[in-house]
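Chemist: Show me the folded form of this:
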Amino acid sequence: MESDELAPIDGEIVPMGEPAEIYNPVSIEQAIRDCANRIAKGVRICNSRYKEFLEADHAYELAFARAWVADDGAANAKKYVCEVATETERQARDVADAAYRFADRQAKALESELRAWQSVGASVRQAYATAGRGEGA
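Modeler: Take a look at the predicted model:
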């Protein structure tokens, strides 16, 4: 069956995917190096996003406290008055929080990608060793 033929999957006919790429130790080392560089860049991005979140969170808390002190209403209504008064700050904090969480998830995904490349590298090294080339030959 060629790569552009159709294959049945769960009763449906769907196009076959592209043939798997063939890796060699050099291409795997390059992929690992690229992934490691992206992880290093991701650390700086996560740090930046977290700082932005902390600044936005601090601004929200200060605005809430100022609104609380400024309100002369009943104690049970103060919280709601303050929430309305600090809507913009809370929204900015939530956006900063979402940006940090996204960057953190991306960083974790890159770490998983690195582990996958390391696994592929181990498989390729074993294949080369079995063929009598590379390490141990």
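
Chemist: C-alpha from now on. contacts and neighbour counts both.
Modeler: OK.

Chemist: Leaving out sequence neighbours, find the closest residue to the residue most central in space within the chain.
Modeler: The central residue of the chain, meaning the one whose C-alpha is nearest the mean C-alpha position (CA atoms, centre = their mean), is residue 106 at 1.0 Å. Closest residue to residue 106 apart from its sequence neighbours, by CA to CA, 6 or more residues apart in numbering: residue 42 at 7.8 Å.

Chemist: Second input sequence below; structure requested for side-by-side comparison:
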Amino acid sequence: MTVINPVAVEDAIREVSGRIANGVMVCDTRYRAFLAADRAYDAAFARAYMAYTGAAHERRYAAELETAAEREARDVADAAYRYADRQAKALENELRALQSVGASMRAMYATAGVGER
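Modeler: Take a look at the predicted model:
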């Protein structure tokens, strides 16, 4: 059984708060990478579409085949950003839970010994 005390709760809150602050930069970096990969995919697709010399109805499919690597890079960047975002939300929930534990503990310490004679 783990004994929890107010100092341990404060330390955990401080640690999670620091991880949330770091997570902001991680999310920003990953989102910027996604945007860059998305722009690169769009540009490559447009170039491939315009460069295709076959039938007009085949242009889209030819461009899709030609830009598969750019699309994969965009999808990987999107997945990385979404993962970082979910992690950030999980940390926020963890912080709220720790704050709730801290509030319960303060209430418990405030009422300790009340009514005893």
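
Chemist: Please identify the residue in the second structure that aligns with the residue nearest to the centre of the first structure.
Modeler: Aligned counterpart of residue 106 of the first structure in the second structure: residue 87 (TM-score structural alignment).

Chemist: can you check residue 26 of the first structure too?
Modeler: Per TM-score structural alignment, the equivalent position to residue 26 of the first structure in the second structure is residue 7.

Chemist: how big's the offset between the one helix or strand its match maps to and the first structure?
Modeler: Here residue 7 of the second structure sits within helix 6-51, counting by DSSP states H and E. Compared with the first structure after fitting, helix 6-51 of the second structure has a mean deviation of 0.4 Å; criterion: mean CA distance after the TM-score superposition for the first structure.

Chemist: which secondary structure elements does that helix contact?
Modeler: Counting contacts by 3 or more CA pairs under 8 Å, 6 or more residues apart in numbering; DSSP states H and E, helix 6-51 of the second structure packs against helix 59-66, helix 68-111.

Chemist: Off-centre distance for it?
Modeler: In terms of CA atoms, centre = their mean, to the nearest Å, the centre of helix 6-51 of the second structure is set 6 Å apart from its chain centre.

Chemist: Equivalent analysis for stretch 119-132 of the first structure, please.
Modeler: Worked out by CA atoms, centre = their mean, stretch 119-132 of the first structure lies 30 Å from the chain centre.

Chemist: and the gap between the match of residue 106 of the first structure and residue 97 of the second structure?
Modeler: Here residue 87 of the second structure is placed at a distance of 15 Å from residue 97 of the second structure (CA to CA, to the nearest Å).

Chemist: before we move on, the earlier item: for the residue nearest to residue 106 of the first structure, which residues are in contact?
Modeler: 103, 106-107 (CA atoms under 8 Å, 6 or more residues apart in numbering).

Chemist: how does it look with 10 Å?
Modeler: Taking CA atoms under 10 Å, 6 or more residues apart in numbering as the criterion, residue 42 of the first structure is in contact with 36, 48, 103-104, 106-108, 110.
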